[in-house]
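Student: Dropping the sequence and predicted coords here.
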Amino acid sequence: MSVSTAPETSRDTEIFELSAPDIPWMLIVWNDPVNLMSYVSYVFESYFGYSPEKAATLMMQVHTEGKSAVAHGSKEKMEAHAVAMHGYGLWATVQKDGQRG
């Protein structure tokens, strides 16, 4: 008698499909007329731990395009990041990844 140790493909797929909608969320930081570009870079470096180069790239995207997706993850984590950004005086929103803002 042989016992199969292969995963149940249909069950694995169902689990993935049930959890997938909660995964792709992003934090959008929007341009504003108040904060200096150097301050926005500082926030990205100090809060997210981004390198000065990555922080500058994201800040320039906010400045030139009006917004930037600065973080991706669970809805709850992105909402916590948005609250933190508001605490720094930045305008930030959360949206499902793939949507246009």
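Tutor: Done, it's in. Please read all numbers here as calculations on a predicted model, not as lab measurements.
Student: Please make it C-alpha for all contacts and neighbour counts, starting now.
Tutor: Will do.
Student: who touches Asp97 in this structure?
Tutor: Pro24, Trp25, Met26, His72 (Cα atoms under 8 Å, 6 or more residues apart in numbering).
Student: now these in a markdown table, with distance to Val83, neighbour count and secondary structure?
Tutor: Listed next are those as a markdown table, based on distance: Cα to Cα, whole Å; neighbours: other Cα atoms under 10 Å; DSSP: H, G, I helix; E, B strand; the rest coil:
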| residue | distance to Val83 | neighbour count | secondary structure |
| --- | --- | --- | --- |
| Pro24 | 18 | 14 | coil |
| Trp25 | 15 | 23 | strand |
| Met26 | 13 | 26 | strand |
| His72 | 15 | 18 | strand |
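Student: Second structure follows, compare the two:
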Amino acid sequence: MAVVGASKCSYDGGVAAPQTTPVQSPDVETLPATDRPWITVVHDDPVNLMTYVTWVFQKQFGYDHDKAQALMLDVHNKGRAAVSAGARERMEYDASCLHGYGLWATVEQN
């Protein structure tokens, strides 16, 4: 195990002074490898119209109308739908873009 210094701030009456606390973290080689892909999940909300959500899926992901509408109906009827899958960084980017459209999106490991 490697020891990593974690910064912790304490209040001393007006000035915040950082303190270092040793934290145990596993070596990178001992972490389990995983091949599970990440997904971007869109959640149902009471704000956005179904036609708008369909349009966002077409615009953001290039889906045809039928696929975008099927995903929107999953969001509406099931409360959520996985709209993209791949590397974590890309899924975080997709979720961020969906937030820009006003949709509620999260990233999960599938």
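Tutor: Ah, there it is. Bear in mind the structure is a predicted one, so any value in this text is a computation, not a measurement.
Student: Quantify their similarity with the TM-score.
Tutor: The TM-score (TM-score structural alignment, normalised by the length of the first structure) is 0.75; 79 aligned residues with a Cα RMSD of 1.3 Å.
Student: Distance check, Trp104 of the second structure against Val3 of the second structure.
Tutor: Per Cα to Cα, to the nearest Å, Trp104 of the second structure is found 37 Å from Val3 of the second structure.
Student: Which of those two has more residues huddled nearby?
Tutor: Taking other Cα atoms under 10 Å, Trp104 of the second structure and Val3 do not tie; Trp104 has more neighbours (17 against 12).
Student: Now which residue in the first structure aligns to that one?
Tutor: Mapped onto the first structure by TM-score structural alignment, Trp104 of the second structure lines up with Trp91.
Student: OK, contacts around its match?
Tutor: Contacts were defined as Cα under 8 Å, 6+ apart; by that measure Trp91 of the first structure touches Val29, Trp30, Asn31, Asp32, Met85.
Student: what do you get if the cut-off is 10 Å, keeping everything else the same?
Tutor: With contacts defined as Cα atoms under 10 Å, 6 or more residues apart in numbering, Trp91 of the first structure is in contact with Ile28, Val29, Trp30, Asn31, Asp32, Asn35, Lys67, Ala82, Val83, Met85.
Student: go on, Ala17 of the second structure?
Tutor: By Cα under 10 Å, 6+ apart, the contact list for Ala17 of the second structure reads Ser7, Lys8, Cys9, Ser10, Tyr11.
Student: Dump the residues you listed to TSV, plus neighbour count and secondary structure.
Tutor: As requested, the contacts of Ala17 of the second structure are exported to TSV (neighbours: other Cα atoms under 10 Å; DSSP: H, G, I helix; E, B strand; the rest coil):
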residue	neighbour count	secondary structure
Ser7	13	strand
Lys8	11	strand
Cys9	12	strand
Ser10	11	strand
Tyr11	9	strand
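Student: Which pair in those residues has the greatest spatial separation?
Tutor: For those, the farthest-apart pair by Cα to Cα is Ser7 and Tyr11; their separation is 13.3 Å.
Student: any shared contact partners between those two?
Tutor: Jointly contacting Ser7 of the second structure and Tyr11 under the rule Cα under 10 Å, 6+ apart are Ala17, Pro18.
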